[in-house]
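Asker: The sequence and its predicted three-dimensional model are supplied below.
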Amino acid sequence: MILTILVPILALVAGVFGGKLLNSKNTKDFEAEAQKKADDILKNAEFSAENLKKDKMLEAKENFIRLKAEFEEETQSKKAILIENEQKLREKERTLQQQAEQQRTTEQEIHSARQSIQSKEENLRKKNEEADKKRAEAEEMLANQISQLERISNLSAAEAREQLMDALKAEAESKASSLVKQAIEEAKLTATKEAKKVVIETIQRTAAENAIENCVSVFNIESDDVKGKIIGREGRNIRALEAATGVEFIVDDTPEAIIISGFDPVRREIARLSLHRLVQDGRIHPARIEEVVNKTRKNIEDEIVEIGEKTVIDLGIHGLHPELIKMVGRMRFRSSYGQNLLQHSREVAKLCSTMAAELGLNVKLAKRAGLLHDIGKVWPDEPELPHAILGMELAQKYKEHPEVCNAIGAHHDEVEMTSMISPIIQVCDAISGSRPGARREMMESYMKRLKELEELATSFDGVQKCYAIQAGRELRILVDSENVSDEKASNLSFDISQKIEKEMQYPGQIKVTVIREMRAVNFAK
């Protein structure tokens, strides 16, 4: 095909060259040269055609090899699929054979079981028939015996049965009565002994401290030079301290010590901490004193919460409401008949847990009720309710267990005991309070008298603060200077003194001091 294309081209080229060389002098040379060029072109064309042929043959061979490989790969894949399908068919055939074998075995077992059941049913039917025969014979014999007994005793079967039951009932009642009487007598003999044993073991296993509650706190100082700063010029610092804290500061010849006197432990603690901060700071003047006292009063509230949390952690009590924890901490600054209330409550809780363990009762509930039994004594509002009833209502308010609530309310017999731990709380409260040195009645009545004295003074209009100091011999009253004039302050002092004389019983005399202070405060900005 290539040659057929090249021949006309060569002829055209030869004609062109021939036309140009017609005018040449040497026509033969031109023809020879043209022939040579034509031969060269022909050779080149043949060589190109040969190369093109080889390339096409190689390309065709490569296509053939590729198609062959693809065919063999596809064949192998189909072969593998066929082999896999054949294996699956064989596996299914084997499974079907096994299932058929199992089915044949099951059918044989069912057939054998059915035969066994049929044989057992036949045996059972025969036994039932024999039992029916024997039962009929027995009933016939029993009827004969009953008829003979009725003929002999002249009584029917129902009458004889009633007489026998009456006799057995009378005998059983007699024996039961004697057993109950014997059990009651044994219980009376052993109950007191066992109760004393449990109480004694509980007391022996609980370590208790003697309560020492007083009305003074001692503040130690490094040198007596500090006393002058505390007193201040013309006594203004110590007067500001007493007015802000409500306690009496006794600065005498006692070396390196200042006595803080007051019946309220919270006030004494606030006064002690405030004085400690003032001495450390060195700046002691009325304005600074009031600032430090107010900060200390707030810090005491945080300390009360910490004391409550530490107490419940030490006793292993969990899930107590935050308000109850705060009341437990407030017990640290209250006393009951001269006995520290928190120490008393901790002691009762330990006694209750020990006694409950001895009696096999719930130790956790007993310990919880023991700690909270006097919680009504620290309620700040002090309503006209017994502290046991108030404590029970507080426990109910904060979702305590019903047994705990009943134990709190019943430990002074204000409500009926409905729980087993209630008498335990009552007994342990009596044990803690009756130890030698635990309580002092005079201290309780003394503190009650001072509280009544303060409440009487605060009932008058215009009174801001009121403090009973000097063991109740002086009543110091701070009034509102805007609402109370000097004349009214004098009348107020007289009216309070007259009301104290009419409504209270007290030894000696009480000095009523009304303080009206005018302050003008401005800020330079």
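Answerer: Okay, I see it. Numbering: from 1, shown residues only.

Asker: From now on I want contacts and neighbour counts done on CA atoms only, so please keep to that.
Answerer: Will do.

Asker: Contacts for stretch 14-22 next, please.
Answerer: With CA atoms under 8 Å, 6 or more residues apart in numbering as the test, stretch 14-22 has contacts from 27, 30, 31, 34.

Asker: putting a second one here so we can go through both:
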Amino acid sequence: MIATYITIGIVALVIGAVLGIMYSKSSLNSKGKFILEDAKKSAETIIEKANTQAETIKKEKHLQAKEKFLELKSEHDSNIQSREKKMQEVEKRTKDKEHKLNEELSKVGRQEKDLEKQLADYSKKQEIVERKQQELDAATAQKVEMLEKISNYTAEEAKEELVEAMRAEAKTRAQAYVQNIMEEAQLNAKTEAKKIVIQTIQRIGTEQAIENSVSVFNIESDEIKGRIIGREGRNIRALEAATGVEIIVDDTPEAILLSCFDPVRREVARLSLHRLVTDGRIHPARIEEVVLKTQKQIEEEIIEVGKRTIIDLGIHGLHPELVKIVGRMKFRSSYGQNLLQHSREVANIAATMAAELGLNVKLAKRAGLLHDIGKVPEQESELPHALLGMQWAEKYGENAEVINAIGAHHDEIEMTSLLSPIIQVADAISGARPGARRQVLESYIQRLKDLEAAALSFDGVSSAYAIQAGRELRVMVESAKVNDEVAHQLSYDISEKIQNELTYPGQVRVTVIRETRAVNIAR
């Protein structure tokens, strides 16, 4: 600001000087001199004013700077005081902690001194006890020596004689006591066991389940039989090859017989026939398509049956694989008795017995339902069904008592809980009632399975089906591996193996079928 006023004054002075020079050169008259002097005075006046204003501004700025300095100094002093206060607080806390630490150290020192004093007292007492023990041992040895002299027995001989006498007396008393207890327990156990079994049988109503190996498919008219057979029998052959079920079309009015020992195959064939007849399109390609869809539907039905069964019995938390296995039991039989019905009966009988004995009813139902799951493997196993079922139950996280009950219900393993004999008894009750089982059917089904297994053991065989009650064995081979000549030889080899290794009534006809297909799709 000061520099601005000085600059203005200098400019005015220069302008005045220039004007004066101009006037002095142009004219030296008195008027020019007067103007020059007047201009000099104006310039001096402007310079004085500028100096005055500059001084005033300088003083103002000096005062402002001084005020700003005082303000900063005050703020600095305040910060210093705040820091000093914090440092004093920190110092005070440090001193307090140091004081507490010193107190703790002194306390620990006092405790160490007390501990050392107690250790010293304990050492003295231990020395006194050891001295007294030595004195007691010496006195005991002296007394034993005196007794040995008086009785002419050593201490060991006296001990043995005394122990032997006490043992004989205790053994005699124990035998009498055990005999009394055993007699009383046997009497009570037989009475109670009979009562529980009778009450259980009275409270459980069971249906007689007799399984057979033939299903009847009803049709509206005999005209449909011709469509099912097809031209030159191609439809019925395709259906038998796809399902492994013998389709018997005879003079029986409005009915077709489905014959197979495997209930799942029969059900697949029955449902497939129903779909084909309803749809009206019956030819080999359509038959294979429908059979595949029906097999998937049966798998879903198996899961649904398993879910319904566990809901009916009030069983919760069963692994999905075990639910599927339970559903498969619907399509299996044991000595002619439906396996799922048998397992439900065993579950209810076991639950009733467990309730009578005050045991866990839910575990009893669970073990009863699962005790025969080893009878429905997807692939044949060399293990007994009880051990196979036990392995599955263990694999899928079942209770230890349930696992033992499954494995021990035919005495393959040792029973470790009261639940195991209950399942064994319930299984016997369900299977022993009149009309429950038929040994003949079980052996018949096993014979058909052995026939199929004998054919499947040869290389190149894709599938084998025992039909006509085991009188015929149809063998499907892979055309890429087996030619016509090998097919004839294969038929002979299979018949020889059946004749040499299996036992069967009558004759078994072995039919080897080799088929070549060419399939293309027009798009």
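Answerer: In hand now; what should we look at? Not measured: the values here are computed from a predicted model.

Asker: can you give me the strands in the stretch 301-450 of the first structure?
Answerer: 335-336, 339-340 (DSSP state E, counting those that start in this stretch).

Asker: Was I right to think residue 358 of the first structure contacts residue 197?
Answerer: No. With contact defined as CA atoms under 8 Å, residue 358 of the first structure does not reach residue 197; the gap is 10.1 Å.

Asker: Could you pick out the longest helix of the second structure?
Answerer: Determined from DSSP state H, the single longest helix within the second structure is helix 30-151.

Asker: Who are the packing partners of that helix?
Answerer: helix 2-26 (3 or more CA pairs under 8 Å, 6 or more residues apart in numbering; DSSP states H and E).

Asker: between the helix it packs on and helix 30-151, what angle do the directions make?
Answerer: Orientation check (axes from the mean of the first three to the mean of the last three CA atoms, to 10 degrees): helix 2-26 of the second structure against helix 30-151 gives 160 degrees.

Asker: Which positions within helix 2-26 of the second structure qualify as buried?
Answerer: Buried residues in helix 2-26 of the second structure, counting neighbours by 16 or more other CA atoms under 10 Å, are found at 5, 6, 9, 10, 12, 13, 16, 17, 19, 20, 23, 24.

Asker: Just give me the closest of these to residue 348 of the second structure.
Answerer: Nearest to residue 348 of the second structure, judged by CA to CA, of these is residue 5 at 119.4 Å.

Asker: what about residue 55 of the second structure, how many residues close to it?
Answerer: By the criterion of other CA atoms under 10 Å, residue 55 of the second structure has 13 neighbours.

Asker: more neighbours, residue 358 and residue 197 of the first structure?
Answerer: Of the pair residue 358 of the first structure and residue 197, residue 358 is the one with more neighbours under other CA under 10 Å, namely 14 against 11.

Asker: Next up, the contacts around that one.
Answerer: If you count contacts by CA under 8 Å, 6+ apart, residue 358 of the first structure has them with residue 198.

Asker: measure it to residue 157 of the first structure for me?
Answerer: Using CA to CA, to the nearest Å, residue 358 of the first structure is found at 57 Å from residue 157 of the first structure.

Asker: And the closest residue to residue 352 of the second structure other than its chain neighbours, which helix or strand is it part of?
Answerer: Spatially, and ignoring its direct neighbours in sequence, residue 352 of the second structure is nearest to residue 200 (6.1 Å; CA to CA, 6 or more residues apart in numbering). Per DSSP states H and E, residue 200 of the second structure falls inside helix 155-203.

Asker: Where does stretch 35-53 of the first structure end up in the second structure?
Answerer: Alignment of stretch 35-53 of the first structure against the second structure: residues 37-55, by TM-score structural alignment.

Asker: quick one: that stretch to the first structure mean distance?
Answerer: On superposition with the first structure, the mean distance recorded for stretch 37-55 of the second structure (mean CA distance after the TM-score superposition for the first structure) is 2.6 Å.

Asker: how far is that stretch from where the chain is centred?
Answerer: Centroid separation between stretch 37-55 of the second structure and its chain, computed with CA atoms, centre = their mean, to the nearest Å, is 105 Å.

Asker: list the buried ones in it?
Answerer: 39, 40, 42, 43, 44, 46, 47, 50, 51, 53, 54.

Asker: Would you check how far apart the first one and residue 145 of the second structure are?
Answerer: For residue 39 of the second structure, the distance to residue 145 of the second structure equals 155 Å [CA to CA].

Asker: Check the third one too.
Answerer: Here the criterion is CA to CA. By it, residue 42 of the second structure lies 151 Å from residue 145 of the second structure.

Asker: likewise residue 337 of the second structure?
Answerer: 81 Å.
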